[in-house]
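In: With the sequence up front, the predicted model follows.
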Amino acid sequence: MKPALLLPAVLVAFGLTACGEDEGSQSEPTVAGTTPGTPVPGSTVPGTTTPGTVPPTGSTVPTTGSQPGGPDPTPGIGGQPGYPDPLAGHTFLSTGAAGFTLVDGSTITITFDGTRIGASGGCNQLGSVWLLDGDRLVVEPMWQTEMACAEPLMQQDTWLADLLASSPTFAVDGDVLTLAGDGGTLTLQDQETADPDRPLEGTKWEVDSLISGDTVSSVPAGAGLPTFTFTDGEVGFFNGCNDGGGPYELDGSEITFGDLITTLKACRRDAGSTEGAVMAVLDGTVTFEIEAGRLTLTNGDVGLGLRAAD
């Protein structure tokens, strides 16, 4: 399953700047979002969470907003569209770099979706529009969020932004993308190979975010981490306080839960609120979506964000 590009939307008032521009030259179109990083604990971050993005403990993050504007796609060399199949609709994950040392444990992500490009060096989200000019990837001036992260990750964000802004050469060999530009060379692999979609059944899933309306919140620190396992029509779970289980049926992208039973242990406040949020989602039929190691369960205006525990 190819993930959709998520270009979040935060207004300039929340601190967005265009890469390579000073504050006085910021343009009106704005973009925002949250990306994997290490924000200050307990902070509240405007933006949109994406697959793989976990809000800091105790934070609440809005999930809606507008996306930045940009020019329509322009033809590439020879009159052909500038968005060929090797890039369009694909997300690539870093596997190595030359001229820059990638932060241990981090992953650079670049997503091409139609005219849009989204990227992250492991902290902030970058967004713009793109086209191809011969063997060069041309990226319009980029916007980025301004979350506070560990200094090495912020430096990696800057290096990535500079590389993309330099109109790097690109080469695709099978599922491997290589970009070479100012500051070095970045090698990436298609996410479908590097980090394929996990199966719903047989995977242990951990809840790391609670969805309510237009907000996504992390699981309260005082609650246990809820978990789910789906196996042959039977679901077993821990809802943050009590253990439970029961039958379910799959129909395309929907899961219909039957009568679920749980233990009846008394819960502390945080555990109790987490239990309530989890059980509200498991009422009747829910839709599910899997992207790489992320599972999202949605039931009306409530839902759960889960990660594969592997």
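Out: Yep, that arrived. Numbers count the residues shown, from 1 in each chain.
In: alpha carbons only for contacts and neighbour counts from here, please
Out: Will do.
In: Tell me, how many residues neighbour the nearest residue to F92 once chain neighbours are set aside?
Out: Spatial nearest neighbour of F92, chain neighbours left out: D190 (4.4 Å); criterion: Cα to Cα, 6 or more residues apart in numbering. Using other Cα atoms under 10 Å, D190 is surrounded by 22 other residues.
In: List the buried residues of the helix or strand encompassing G276.
Out: Counting by DSSP states H and E, the element that carries G276 is helix 269-281. For helix 269-281, a neighbour-count test (16 or more other Cα atoms under 10 Å) marks 270-275, 277-278, 281 as buried.
In: next one: stretch 146-164
Out: Going by 16+ other Cα under 10 Å, stretch 146-164 has these buried residues: 146-147, 149, 153-164.
In: Please apply the same query to stretch 283-297.
Out: For stretch 283-297, a neighbour-count test (16+ other Cα under 10 Å) marks 285-297 as buried.
In: Closest one of those residues to V129?
Out: Distance to V129, by Cα to Cα, is smallest for E291 among the buried residues of stretch 283-297, at 23.0 Å.
In: let's bring in a second one:
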Amino acid sequence: MAITGCGGQGGDAARPSDSSGLWDRTFVSADDAGRQLVPGTRVRLTFTPGTVAAEAGCNHLTGRLAVEGDRLVVTDVGGTMMACSPERMNQDTWLTTFLQQRPRWELDADTLVLTTGDDRLRLVDVRSAEPDRPLAGTRWSLESLVEGESASSVPRGADVRLTFGDGRVEGSTTCTDFDGAASVGQGTISVSRLTTRARKCAAELEALDEKVRGRLSGEISFRIRGDKLALTRADGRGMELRAAP
């Protein structure tokens, strides 16, 4: 991530006359020198018309977005309520504050620079920084459950994971190990004939088990961006997962 004091601007980046280059793109913090993030974290911003989704290492944040010339106007920021380390939660707070300071934006191909009065944040398109992981053979770990437009964090102690390959899916909900058939189409996965091996869990983890297995049957849409996998059912229920290290 590059966050530096806002001195001379420099560089050849040009401010576009409209915001069309932002939409439906995800940018992650660059790896060059500057403010150090908490180890193992990156800033991630996803732009769609009217909305920005953000991550800084803990919660999934969303806010309303308007573009006024060379300014991003972000309001009504909210998100999940995951319990993280104080360092990660402080980083969330910092990013929320930064985005709500009406940062100037400059987009040059795959590089996005956001600038406030005090800070400068340089990001790159995720497809340049983090090529899409393959669906098959990647170990995917659950980060949040999706219900329509809202997302909720997983309980502490949960270890939900999925692996696809050779027409199969296998994994664990923490309480249940499972495997079954998985037919991959164009942007869809059809899961069937799951066999399960359950074990006793705490009530909170058993509730999670039921929700995960309820989302992992029939036809599911999938989308991969960088190291993130989104699984979504037709009824709006889904899961957000990240490739495990």
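Out: Ah, there it is. Just so you know, these numbers come straight off a predicted model, no measurement behind them.
In: Just give the TM-score of the two.
Out: Scored by TM-score structural alignment, normalised by the length of structure 2, the superposition of the two chains gives a TM-score of 0.70; 219 aligned residues with a Cα RMSD of 3.5 Å.
In: ok so, going back, just the closest of the buried residues of stretch 146-164 of structure 1 to G222 of structure 1, please.
Out: Proximity of these to G222 of structure 1 (Cα to Cα) peaks at C149, which lies at 23.9 Å.
In: what stretch of structure 2 does the next helix or strand after the helix holding G276 of structure 1 fall on?
Out: The helix or strand immediately downstream of helix 269-281 of structure 1 is strand 285-291, counting by DSSP H and E. Under the alignment (TM-score structural alignment), strand 285-291 of structure 1 falls on residues 219-225 in structure 2.
In: what comes into contact with the matching stretch?
Out: Applying Cα atoms under 8 Å, 6 or more residues apart in numbering, the contact partners of stretch 219-225 of structure 2 are 126-127, 131-133, 135, 187-191, 229-234.
In: one more time with 10 Å
Out: Residues from elsewhere that reach stretch 219-225 of structure 2, judged by Cα atoms under 10 Å, 6 or more residues apart in numbering: 25-26, 126-127, 130-135, 182-192, 229-234, 237-242.
In: A181 of structure 2 corresponds to which position in structure 1?
Out: In structure 1, the residue paired with A181 of structure 2 is P247, using TM-score structural alignment.
In: name the element its match belongs to?
Out: Assessed by DSSP H and E, P247 of structure 1 sits inside strand 243-251.
In: buried stuff in that strand?
Out: Of the residues in strand 243-251 of structure 1, 243-248 count as buried by neighbour count, 16+ other Cα under 10 Å.
In: Now it on structure 2. Mean distance?
Out: Here strand 243-251 of structure 1, set against structure 2 after superposition, deviates by a mean of 1.5 Å using mean Cα distance after the TM-score superposition for structure 1.
In: Just the buried positions in whichever helix or strand comes after that strand, please.
Out: Per DSSP H and E, the first helix or strand lying C-terminal to strand 243-251 of structure 1 is strand 254-257. Neighbour-count burial for strand 254-257 of structure 1, counted by 16+ other Cα under 10 Å, picks out 255, 257.
In: Quick check: strand 254-257 of structure 1 compared with structure 2, mean distance?
Out: Mean for strand 254-257 of structure 1 is 1.7 Å (mean Cα distance after the TM-score superposition for structure 1).
In: Would you map the helices across structure 1?
Out: Ranges of helices within structure 1 are 151-165, 191-194, 269-281, based on DSSP state H.
In: would you list the ones you listed in a markdown table and tack on distance to V216 of structure 1?
Out: Putting these into a markdown table (distance: least, Cα to Cα, whole Å) gives the following:
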| stretch | distance to V216 of structure 1 |
| --- | --- |
| helix 151-165 | 24 |
| helix 191-194 | 25 |
| helix 269-281 | 12 |
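In: Those: which one's closest to S209 of structure 1?
Out: Closest approach to S209 of structure 1 among the helices of structure 1 (Cα to Cα): helix 269-281, 10.1 Å.
In: For the closest one, name the packing helices and strands.
Out: strand 204-212, strand 234-238, strand 294-299, strand 302-308 (3 or more Cα pairs under 10 Å, 6 or more residues apart in numbering; DSSP states H and E).
In: Can you list the neighbours in contact with the shortest one?
Out: When you say that, I think you mean strand 234-238 of structure 1. Strand 234-238 of structure 1 is contacted by residues 201, 204-207, 224-230, 243-249, 257-258, 260-263, 275, 278 when judged by Cα under 10 Å, 6+ apart.
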